[in-house]
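**Q** The amino acid sequence is not available; the structure is as follows:
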């Protein structure tokens, strides 16, 4: 890693720490530079303002979502098993400590600033979720009735997130051993709704 890349990463890590501890409005650029062990001049060379720094953090969050591998539908395997495995992997990623902390940081600021929120969700809408590709291919193959794959994936994941992501995000409550049955139930409801016979 080049020195400039390392400094940029150090600044981002320091900003994440400062934003988590102080919140975005109270975060201080001086403190971020101090934590990153760089001068303010170096910080501003990489990020022209605190807002641009925060935008870079939201981009990290979106990049982590985009980095999830795109899943393919395999006609020779049961669709239910494929969806369960896909949702388990996705939820495991969302509830990981690093992602969850970053998500809390970003969403707390998006709740405060609707302009930032609009920009973030506009950018997020351009991304194709990891499960929508699998659903699109299953629809093309006739294993699911026709529909808009992104919307269908959103329906499935919204159900699962209600039980397994939001309680942990808001309350720190882990689903534990119940997670597998929650995912299976949600997949079963999804398959009943999108059955080619329905």
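**A** On my side now, so go ahead. Source: prediction; values computed, not measured.
**Q** Going by C-alpha atoms from here, please, whenever you check contacts or count neighbours.
**A** Noted.
**Q** In terms of secondary structure, what does the host helix or strand of residue 189 contact?
**A** Taking DSSP states H and E as the definition, residue 189 sits inside helix 179-193. In terms of contact count using 3 or more CA pairs under 8 Å, 6 or more residues apart in numbering; DSSP states H and E, helix 179-193 is assigned the packing partners helix 79-94, helix 149-164.
**Q** got the angle between the first one and helix 149-164?
**A** Spelled out, it's helix 79-94. With axes from the mean of the first three to the mean of the last three CA atoms, to 10 degrees as the criterion, the two stretches helix 79-94 and helix 149-164 enclose an angle of 60 degrees.
**Q** Which positions within whichever helix or strand comes after helix 79-94 qualify as buried?
**A** Counting by DSSP H and E, the next helix or strand C-terminal to helix 79-94 is helix 97-112. The neighbour-count check on helix 97-112 (16 or more other CA atoms under 10 Å) flags 99, 100, 102, 103, 105, 106, 109, 110 as buried.
**Q** try this one next to it:
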């Protein structure tokens, strides 16, 4: 049996090769043969880790959203202000969106979202089943009386919209870089959000 560490290395090599193939050829044009060659592993090794190209693309897609959700995961702490905690979340999310690797992955996923929307929807369904991200934090803050939110899903989307407008979409489309103004932007976004949902 192959050592766990070696197996994990090969699995990551397959994922990296798949990213390169999906970028160059799209999902339809990419082949498991080419991915195996790019990863310098056997085709059998590729299929040992991912039984189909669909599952491999699912991994590439879901891992992108999972990293975003995990960055926003925080247990609500009643001893700290909700603004301070949301600012901590915002900084963590901003740091994730500074990853050139993640942004390149996002470009690949978004391109396929246009061509093959059903593939991305399958991966998103899995991500949404995970109990992490901003939603549990907001639910805990509401239960503790720190925030008053009529529709938590809408509030979650609003928070992500504020973040992505400055940290994600400009990076994906190579627009203006807000890095030098990050702290100003994050403080302003969090203040706007908290003012909207403070009790009373």
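**A** That came through fine. The shown structure was predicted, so the numbers you read here are calculated from the model rather than taken from an experiment.
**Q** Tell me how the two chains score on TM-score.
**A** The TM-score (TM-score structural alignment, normalised by the length of structure 1) is 0.84; 197 aligned residues with a CA RMSD of 2.4 Å.
**Q** rewinding a little: so the helix holding residue 189 of structure 1 matches what in structure 2?
**A** Counterpart in structure 2 of helix 179-193 of structure 1, with TM-score structural alignment as the criterion, is residues 182-196.
**Q** contacts for the matching stretch?
**A** 82, 83, 86, 87, 90, 91, 147, 159, 162, 163, 166 (CA atoms under 8 Å, 6 or more residues apart in numbering).
**Q** Quick one: which of the residues you listed is the most crowded by neighbours?
**A** Neighbour count (other CA atoms under 10 Å) singles out residue 86 as the most crowded of the contacts of stretch 182-196 of structure 2, with 25 neighbours.
**Q** Can you find the partner of that one in structure 1?
**A** Structural correspondence for residue 86 of structure 2 with respect to structure 1 (TM-score structural alignment): residue 83.
**Q** quick one: which of the buried residues of helix 97-112 of structure 1 is nearest residue 7 of structure 1?
**A** Sorting these by how near they are to residue 7 of structure 1, with CA to CA, puts residue 102 at the top with 19.6 Å.
**Q** Now do the contacts for the residue nearest to the spatial centre of structure 1.
**A** For structure 1, the residue lying nearest the average C-alpha position, counting by CA atoms, centre = their mean, turns out to be residue 65 (4.5 Å). With contact taken as CA under 8 Å, 6+ apart, residue 65 of structure 1 is in contact with residue 129.
**Q** how about JSON lines for the buried residues of helix 97-112 of structure 1, with distance to residue 71 of structure 1 added?
**A** Supplementary listing: the buried residues of helix 97-112 of structure 1 in JSON lines, determined by distance: CA to CA, whole Å:
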{"residue": "99", "distance to residue 71 of structure 1": "20"}
{"residue": "100", "distance to residue 71 of structure 1": "23"}
{"residue": "102", "distance to residue 71 of structure 1": "24"}
{"residue": "103", "distance to residue 71 of structure 1": "23"}
{"residue": "105", "distance to residue 71 of structure 1": "28"}
{"residue": "106", "distance to residue 71 of structure 1": "27"}
{"residue": "109", "distance to residue 71 of structure 1": "31"}
{"residue": "110", "distance to residue 71 of structure 1": "30"}
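**Q** what's the closest of those residues to residue 54 of structure 1?
**A** Compare each of the buried residues of helix 97-112 of structure 1 with residue 54 of structure 1 using CA to CA and the shortest gap goes to residue 106, at 8.2 Å.
**Q** which residue sits closest to that closest one, ignoring its sequence neighbours?
**A** Counting by CA to CA, 6 or more residues apart in numbering, residue 106 of structure 1 lies nearest to residue 58, which is 6.3 Å off, once chain neighbours are set aside.
**Q** And that neighbour? What does it align with in structure 2?
**A** Residue pairing (TM-score structural alignment): residue 58 of structure 1 is matched to residue 61 of structure 2.
**Q** helix or strand for residue 38 of structure 2, which one?
**A** Residue 38 of structure 2 belongs to helix 32-39 when elements are defined using DSSP H and E.
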